[in-house]
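Student: Pasted the sequence and its predicted model underneath.
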Amino acid sequence: LRLGSRKEAAGAARSSVSRRLEYIAHSARQRGVPEENMTVTEDFSRVENTYQMEAEVCIIFSDFGKMQNVCNLLIEKLGTAVTISPPHFYHTPEAIDTLRRQVCVAAVGNTRRKAQEVCRLFGQSLGKPLLIKEEETKEWGGHIDSYPPRSPDSLTLEERIQSATAYASSRVFAVFEIKGKENRRNKLL
C-alpha cells in the first residue's frame, strides 16, 4: 500500500499520513494480522514550497481471503488516498518443506493402500512396513500459457495465483511384511 500527503506545513503533512497509517495498521490487526507481518517505510521531503510525506506499508498475509477483506475495506474507507499494489505471491521455505512432507506422507499412504488391495486379492493380510524409502521428490511452480509472454504486472489476479501455485510429487519405494492365512487363524483362536 502507498499513501502520501503534500502540505504547506510539515506537521500537517505528517499528521495526514500518520492518521491513515494508524487506520491501516488498526484495520489489519483487527482482522488477525500480527504486528510483525506489517512493515512501514516513511519518507519525508521538501518539494518546492511544500512538505511531502510518503509512506509504504507492506503486509504479509498467509490467508488470501483475509488479504482481500483488508484490501477491500481500505479501498472502501480510504478511497484514492491509498494505492494498493497487486499482491506478490511467494512460498516460504518452511511452507515448501511442509508441502514436501505432506506429499511424501500421502505417497506412503497410497503405497500402503495399494499393497493392502494386492494382499486382499491373494487372500493375504498386510503386515508392518519393513522398508520405506523416498526415491524422488519434484517441485514445480505454476505457469501461464500465453503468447507472447506477458509481464507479471499485466496478469489477472487468477493468473497470478496460478503462476504462484506450488506443486510437488513424491515417488516412494516400500516393502511390507505379508501375513498368510495361518497367521490370521492363529490370531482368531
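Tutor: Alright, I've got the coordinates.
Student: make it CA atoms for all contacts and neighbour counts henceforth
Tutor: Fine.
Student: what are the ranges of the helices in the protein?
Tutor: In the chain, the helices defined using DSSP state H lie at 10-30, 64-78, 93-121, 157-164, 181-188.
Student: Show me the one of these that comes nearest residue 43.
Tutor: Proximity to residue 43 (CA to CA) singles out helix 10-30 among the helices of the chain, at 9.9 Å.
Student: Does anything pack onto the closest one? Which helices or strands?
Tutor: If you count contacts as 3 or more CA pairs under 8 Å, 6 or more residues apart in numbering; DSSP states H and E, helix 10-30 packs onto strand 2-7, strand 50-59, helix 64-78.
Student: take a look at this one as well, against the first:
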Amino acid sequence: MVILILFHSIGVAEKDTSVRRFLYREADKYHMDAEVLITFSDFEKMEQLRSVLLEKLAKTVCVGTPQSHYHSAECLRLMRFKATQLTIENAQQKACEVSQLLGQTLGHPLLVREEETRKWRNEDEEDGGRCQNASRLPHPSQIPTITVSSRVSVSFTFRDISKKKPQ
C-alpha cells in the first residue's frame, strides 16, 4: 500500500501501524476501503502526515482527529525535574538581589525543600482546572501540552562583604 510507504518514509514504525481492509461488491464493481490506525510519539509528525494525506489524496481520504494523547512517564519526570531546577535557580537569583540590598554576598544554600509540584494539561486550564469534559479533543493544530509548576523553599547563608577576607 502506497500510504504505508509514506508512513515508513517519515519514520513511523511498522509496529505502530494497523491496517484493516474492507472489500465489498456494489453491482458489477468491487470497492475496497481501508482503515489505517497509527500510534505517533511526535504530535508535530502526526500533523505533518495528516496535512500531506489531505493535500495529496483530497476527497479520497478521510483523516480523523487524534483519539488520545499522553506524555510518557519519563517525559513527565523530566519536566518536573526541569521545573524544580528552574525554580531553585530563580530563588537563588532573588536571594542574590536581596543580599546585595543588605550589603551582603550570597553564600551556599543551607536547605532546599520541594514544597509542591503541580502539573496540568492545556485542556484543564481552559476549563479553569476543572476537567468538565474529559472526552473533548484538542483542536487539530493545537499541540497537547502539560504545564508544570514547582514551589520550593531554599535557605541561603549571607556573608558580610565589609569584613576583609583572610589571606
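Tutor: Structure received. What you are looking at is a predicted structure, and each value in this text was computed from that prediction instead of being measured.
Student: so what number do they get for TM-score?
Tutor: The TM-score (TM-score structural alignment, normalised by the length of structure 2) is 0.74; 158 aligned residues with a CA RMSD of 3.2 Å.
Student: mind giving me JSON lines with the helices and strands packed on helix 10-30 of structure 1 and columns for distance to residue 142 of structure 1 and mean neighbour count?
Tutor: Compiled in JSON lines, these are given as follows (distance: least, CA to CA, whole Å; neighbours: other CA atoms under 10 Å):
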{"stretch": "strand 2-7", "distance to residue 142 of structure 1": "29", "mean neighbour count": "19"}
{"stretch": "strand 50-59", "distance to residue 142 of structure 1": "24", "mean neighbour count": "19"}
{"stretch": "helix 64-78", "distance to residue 142 of structure 1": "17", "mean neighbour count": "15"}
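Student: Same list, these, but as a markdown table with distance to residue 172 of structure 1 please.
Tutor: Formatted as a markdown table, those follow (distance: least, CA to CA, whole Å):
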| stretch | distance to residue 172 of structure 1 |
| --- | --- |
| strand 2-7 | 48 |
| strand 50-59 | 39 |
| helix 64-78 | 32 |
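Student: Which one, of these, ends up nearest to residue 127 of structure 1?
Tutor: The nearest among these, by CA to CA, is helix 64-78 at 43.0 Å.
Student: quick one: the closest one to helix 10-30, angle?
Tutor: 150 degrees (axes from the mean of the first three to the mean of the last three CA atoms, to 10 degrees).
Student: Could you dump the helices of structure 1 into a markdown table with distance to residue 49 of structure 1 added?
Tutor: Converted to a markdown table, those look like this (distance: least, CA to CA, whole Å):
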| stretch | distance to residue 49 of structure 1 |
| --- | --- |
| helix 10-30 | 11 |
| helix 64-78 | 26 |
| helix 93-121 | 48 |
| helix 157-164 | 40 |
| helix 181-188 | 92 |
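Student: Point out the one among those helices that comes closest to residue 57 of structure 1.
Tutor: That would be helix 10-30 among these, by CA to CA, at 8.0 Å.
Student: Regarding structure 1, what is its longest strand?
Tutor: strand 125-141 (DSSP state E).
Student: Tell me the buried residues in it?
Tutor: Neighbour-count burial for strand 125-141 of structure 1, counted by 16 or more other CA atoms under 10 Å, picks out 125, 126.
Student: Relative to structure 2, which residues correspond to that strand?
Tutor: With TM-score structural alignment applied, strand 125-141 of structure 1 matches the range 105-121 in structure 2.
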